[in-house]
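1. Structure for this input, please:
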Amino acid sequence: MNLSNRIKLSSMMFLEFFIWGSWFVTLGTFLGNNLNASGSQSAAVFSTQSWGAIIAPFIIGMIADRFFNAEKILGILHLVGAVLMYQMYNATDISAFYPYVLSYMILFMPTLALVNSVSFNQMKDPEKEFSTIRVWGTIGWIVAGLLISFVFHWDSADGIKSGFMKNTFMMAGVGSLILGIFSFALPATAPKVSKEKVKVSEILGLDALKLLKDKNFAIFFVSSILICIPLAFYYQNANPFLSNIGVDNPTGKMTIGQMSEVLFLLLLPVFFSRFGFKKTILVGMLAWALRYALFAYGNASDLSFMLIIGIALHGVCYDFFFVSGQIYTNSKAGVQYKSAAQGLITLATYGIGMLIGFEVAGSITDTYKMADGFDWKMIWVIPAGIAAVVFLLFAVLFNDKEKVKVEGV
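-> As a prediction, this is how the structure comes out:
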């Protein structure tokens, strides 16, 4: 890959995840403080991510992959996204805000696949080249969080009280506008030419349902859905929790999770090859239970180190479960069902699992809302318990002794 394309693709990844990190991390805090949203209303807003994940394959599989260049679709989606972000910035109540965020997520989720498609199209050896491009996305997410906390102070007590949190949507909108225009300068990624009619089952990965006949894969599949229930608690409640209990610069400190994600992604192949799939994924499940226990019993003063450790565990939680799960799925699917199987797991986790998770998280949050705030201890103990139960079920029921090969190790 020449230097010009490397810079373009790295910039694309940086902007893609800068945009997402600009508003999604602080969304729960914004909804509660600026729009006075209840737990169930917040759950409905966060669930738009799941609806976007469910609808995204149709946009990619039926439109982008067949009729238009990927970089042009990417540009159009982000230009429209910039307009929707501006509308979210102006929204003053949850009923006005929801249609815009739903529309935005339906358009944004497909861009996650599009940036990968544009990148892979320029690579001769994706296994070696992709990580050096994709890491700029994580850097973009980190930069957004650091700007919110340490430069603009929008998530400070005074910033929240003054309503400055809505500026995160303006920052995301500007980023979306820039990426929308910049996308048209990206390397051309022509559509896949196919005269055959595309099947809905292929787009959604439903052809891979045959893999569920394998008992161990079925156990993994169900566990993937269940573990997304505690995952939803983190997305929906972590930033409001840290802000509510008085942690300084909460959004900036949450970027520690992305930093650890980079570190543990590098450690994953070594751990995976030495200990195998089952032990690796069990460590990931246990990390979810541990991080929520730390949140439940930590505080913003003498026990603040517990909160920092909980945030730092994000790398173990995400990489050791989700990334190792993708590797396992790839190994079980075989050549015929590789793409379909990954699509099925994505649909199960970010679609079904997260939809259930956000609904549960919203209900629990409403249940433990008090006159002067929230009973955060119980709000975190419950997902910790759920993660522990999933850990035990997987440890007892999963018994696949077949060695999973990690490519490149």
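
2. From here on, just use CA atoms for contacts and neighbour counts.
-> Fine.

3. hey, where'd the helices end up in the stretch 251-400 of the chain?
-> Assigned by DSSP state H, counting those that start in this stretch, the helices in the stretch 251-400 of the chain fall at 304-312, 314-318, 324-346, 354-367, 376-397.

4. Likewise for the stretch 51-200 of the chain?
-> Using DSSP H, counting those that start in this stretch, the helices of the stretch 51-200 of the chain run over residues 70-90, 94-120, 126-146, 157-161, 167-182, 200-203.

5. Name the surrounding residues that touch stretch 27-40.
-> 42, 92-94, 160-161, 163, 165-166, 236-237, 239-240, 243, 359, 361-366 (C-alpha atoms under 8 Å, 6 or more residues apart in numbering).

6. what's the first-to-last distance across that stretch?
-> This stretch, stretch 27-40, spans 14 Å end to end (C-alpha to C-alpha, to the nearest Å).

7. closest to L307 out of the helices of the stretch 51-200 of the chain?
-> Nearest to L307 among those is helix 126-146; the distance by C-alpha to C-alpha comes to 17.0 Å.

8. Output the contacting helices and strands for the closest one.
-> With contacts defined as 3 or more C-alpha pairs under 8 Å, 6 or more residues apart in numbering; DSSP states H and E, helix 126-146 has these neighbours: helix 3-23, helix 94-120, helix 250-297.

9. The structure of the following sequence is requested for comparison with the preceding one:
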Amino acid sequence: MSEKKSPVFIVPRLSVMMFLQFFVWGAWFVTVGNYMFKQGMGDSVGWAYSIGPIAAIISPFVLGMVADRFFATERVLGALHIVGGVLMFCAPMVVDGAESAGIFLTMLFLHMLCYMPTLGLTNTLAFHNITNQEKEFPLIRVFGTIGWIVAGVFVSKVLHSDQTALPFRIAGISGVVLGVYSLTLPNTPPPAKGKKVSLRDVLCLDAIALLKKPSFLVFIVSSMLICVPLAAYYAYAPVFVNDAGLADPAFKMTFGQMSEIFFMLVMPLFFARLGVKKMLLVGMLAWVVRYGLFALGAPAGTMWMILVGIALHGICYDFFFVTGQIYVDKAAPKPVRGQAQGLLILVTQGVGMLVGAQIAGRLHAAFVMGHETDVLLAWQNYWYIPCAAAAVIMVFFAIFFKASVEKPVEPA
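-> Here you go, the predicted model:
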């Protein structure tokens, strides 16, 4: 029997969608810290990296109660990107010194409220329109990582615009283009059309029941906690790279996504040899090593240490987050897998990253702000803290997590 294939050109069309999806995010997300410092809003950078997690906490409820039930996916995707693109394009227009931080952050927050639901919508649209998800979706999804890389190279290496408003303009225009393009994609009916909104589904109560399993509880707690030091990387690594004197910080940060593609390709080989627990531990260890390299390389601005620390992002992300998603899929009973993955996103991209961004902002204010004469030594003290935190979480996980997948807890 011949293998079913998706309609001609559908995979390339969905790949373009995924490329633009992450091009929009990658165009501004890495540069916003340096831009805000340039505009005198540096003490609010922690909040700039808190709005995404807040939106990530809110968006599943909006998506679950509205988008999944009443409107075709491509229409919701198109409308959200068009509105979000306009908001992003206009965000720099409200900036006029440090006193503009509040309204600027509000504009970014409104954009992220539009953007965050689209991360799930693009996956939904892709899965609905391909016939071989296991083989075709990875090919489509990798174009998202490529889109992030291309955005970083373009705004930083080509345009040298890390500290300007140009990345926001590019992200805004790209968002509108993606919104219009989304409306041309195949009709994709709402996946939960006609299904009643259940409080049990909204609150993920069936997924929460999985926390009765000791190892699943340890995994969820560890996943949330490891995102606290991770937030320091997303929020302040580009600022640190700039202070260390490395040109085009956003371009340098794309080395992490480049390594992500490589480790994604070789990950099956490691998975077969290491198993779940060791894969997760290697991912956590990469966090410790990354922050250790940043700390050791900070005083002299040692380029190779900083760049290796950035390149470790591939191991940090693939070995922990991707392996974690696989573990959750195996640990949860089939009817609850969607909720369980949603719970994982909620505690990591939502709660963990939100708490982490706030702590990172306070640490930066305490250790780095006001130390312009010895700023690199100040950065060394800063990076020792997430390094130590990641090490403690890794040890906790190593002691209490059991590698075997326990019997799934069936929903009541």
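
10. TM value for the aligned chains?
-> Laid over one another, the chains give 0.93 as their TM-score (TM-score structural alignment, normalised by the length of the first structure), with 394 aligned residues with a C-alpha RMSD of 1.7 Å.

11. re earlier: could you dump the helices of the stretch 51-200 of the first structure into JSON lines and include distance to G257 of the first structure and mean neighbour count?
-> Shown next, in JSON lines, are the helices of the stretch 51-200 of the first structure (distance: least, C-alpha to C-alpha, whole Å; neighbours: other C-alpha atoms under 10 Å):
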{"stretch": "helix 70-90", "distance to G257 of the first structure": "25", "mean neighbour count": "23"}
{"stretch": "helix 94-120", "distance to G257 of the first structure": "20", "mean neighbour count": "20"}
{"stretch": "helix 126-146", "distance to G257 of the first structure": "9", "mean neighbour count": "19"}
{"stretch": "helix 157-161", "distance to G257 of the first structure": "22", "mean neighbour count": "14"}
{"stretch": "helix 167-182", "distance to G257 of the first structure": "20", "mean neighbour count": "23"}
{"stretch": "helix 200-203", "distance to G257 of the first structure": "32", "mean neighbour count": "16"}
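
12. Figure out which of these is closest to L266 of the first structure.
-> helix 126-146 (10.0 Å).

13. before we move on, back to that, hey, which of the helices of the stretch 251-400 of the first structure is tucked in deepest?
-> Ranked by mean neighbour count, these are led by helix 314-318 with a mean of 25 (mean count of other C-alpha atoms under 10 Å).

14. and that helix, which stretch of the second structure?
-> Using TM-score structural alignment, helix 314-318 of the first structure corresponds to residues 313-317 of the second structure.

15. ditto for stretch 59-72 of the first structure
-> Under TM-score structural alignment, the match for stretch 59-72 of the first structure is residues 62-75.

16. And the helices of the stretch 51-200 of the first structure: which comes nearest G252 of the first structure?
-> helix 126-146 (4.5 Å).

17. So which of the helices of the stretch 251-400 of the first structure is nearest Q49 of the first structure?
-> Across the helices of the stretch 251-400 of the first structure, closest to Q49 of the first structure is helix 354-367 (C-alpha to C-alpha), at 8.4 Å.

18. Distance from the chain centre to that closest one, please.
-> Centroid displacement of helix 354-367 of the first structure relative to its chain, using C-alpha atoms, centre = their mean, to the nearest Å, is 17 Å.

19. Same check on stretch 367-386 of the second structure?
-> Using C-alpha atoms, centre = their mean, the offset of stretch 367-386 of the second structure from its chain centre is 25 Å.

20. outside of that stretch, which residues touch it?
-> Stretch 367-386 of the second structure has contacts (C-alpha under 8 Å, 6+ apart) with 229-230, 232, 240, 243-244, 288, 291-292, 294-301, 363-364.

21. Cool, thanks, signing off.
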